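>>> The following block contains a protein sequence and its predicted model.
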Amino acid sequence: MTENHVHASHPDVVKRLKRAHGHLANVIAMIEDHRPCGDIAQQLHAVERAISAAKKVVIHDHLYNCLDQVVGASAASARASIAEFKDLTKYL
């Protein structure tokens, strides 16, 4: 049975993904309309940024909520490793 993973960040993730979906639809239309490559590249960049932002929110949410629950009162070395990993995720 799958756990229900609902987090406060999910509405923000959905908003970001809908934005990316809109940008992608725009890119497709631009290509079909033979728009300039520079304009298309700019919109593709917007799609990438929106998806990347959504990915970061999901990963950080998992680390700060789900993973913290698992680690809980584990040994200090385990908590330190998780804290270090969390710090590294800022480079995603």
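Received the coordinates, thanks. Owing to the predicted nature of the structure, the values given are computational and were not obtained by experimental measurement.

>>> make it CA atoms for all contacts and neighbour counts henceforth
Will do.

>>> for this protein, which residue is closest to the average position?
Centroid check for the chain by Cα atoms, centre = their mean gives Lys55 as the closest residue, at 1.4 Å.

>>> For this structure, which segments count as helices?
10-32, 37-61, 68-71, 76-88 (DSSP state H).

>>> One more to weigh against that first structure:
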Amino acid sequence: MEEHRHETHPDIVKRLRRAEGHLKSVVAMIEDGRPCIDIAQQLHAVEKAIANAKRTLIQDHLDHCLEDMTGAMSREQRHSIDEFKAITKYL
């Protein structure tokens, strides 16, 4: 399989490593009997980091891979693609 990399991939890896660190700390917090509110806050940070990484990956894919696949388009066709890309930001 051909290597597939985008400019945003290093940033995504950083976000996921940060989420991995938060998740490890959540496990330790549970094992140490820390208060549920503290654990919930850390779980929220993990969720946000993963969601941001996913969003960045999807947007990057749409911005680059979809553009490469569709090539030149009319203004009307381009509008449909732009709307599709815009709505995916709400995933």
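The structure has been received and is ready for your questions. Everything numeric here is computed off the predicted structure, so don't read it as measured data.

>>> How alike are these chains, TM-score-wise?
The TM-score (TM-score structural alignment, normalised by the length of structure 2) is 0.92; 91 aligned residues with a Cα RMSD of 1.2 Å.

>>> Just tell me which of the helices of structure 1 ends up closest to Thr2 of structure 1.
Closest to Thr2 of structure 1 of the helices of structure 1 is helix 68-71 (Cα to Cα; 16.4 Å).

>>> Give the other helices and strands that that closest one contacts.
The contact analysis (3 or more Cα pairs under 8 Å, 6 or more residues apart in numbering; DSSP states H and E) places helix 68-71 of structure 1 against no helix or strand.

>>> which residues sit against that helix?
Residues outside helix 68-71 of structure 1 that contact it (Cα atoms under 8 Å, 6 or more residues apart in numbering): 78-79.

>>> 7 Å instead, please
Helix 68-71 of structure 1 is contacted from outside by Arg79, using Cα atoms under 7 Å, 6 or more residues apart in numbering.

>>> go on, stretch 84-91 of structure 2?
Leu62.

>>> Between the two ends of that stretch, how far is it?
Using Cα to Cα, to the nearest Å, the end-to-end distance of stretch 84-91 of structure 2 comes out at 12 Å.

>>> coming back round to it: let's have the helices of structure 1 in a markdown table, adding distance to Thr2 of structure 1.
Converted to a markdown table, the helices of structure 1 look like this (distance: least, Cα to Cα, whole Å):
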| stretch | distance to Thr2 of structure 1 |
| --- | --- |
| helix 10-32 | 17 |
| helix 37-61 | 18 |
| helix 68-71 | 16 |
| helix 76-88 | 24 |
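
>>> and the residue of structure 2 most remote from its centre, what does it touch?
Distance from the C-alpha centroid of structure 2, by Cα atoms, centre = their mean, peaks at Gly33 (30.7 Å). If a contact means Cα under 7 Å, 6+ apart, then Gly33 of structure 2 has no contacts.

>>> one step back: what's the distance between the residue nearest to the centre of structure 1 and His10 of structure 1?
11 Å.
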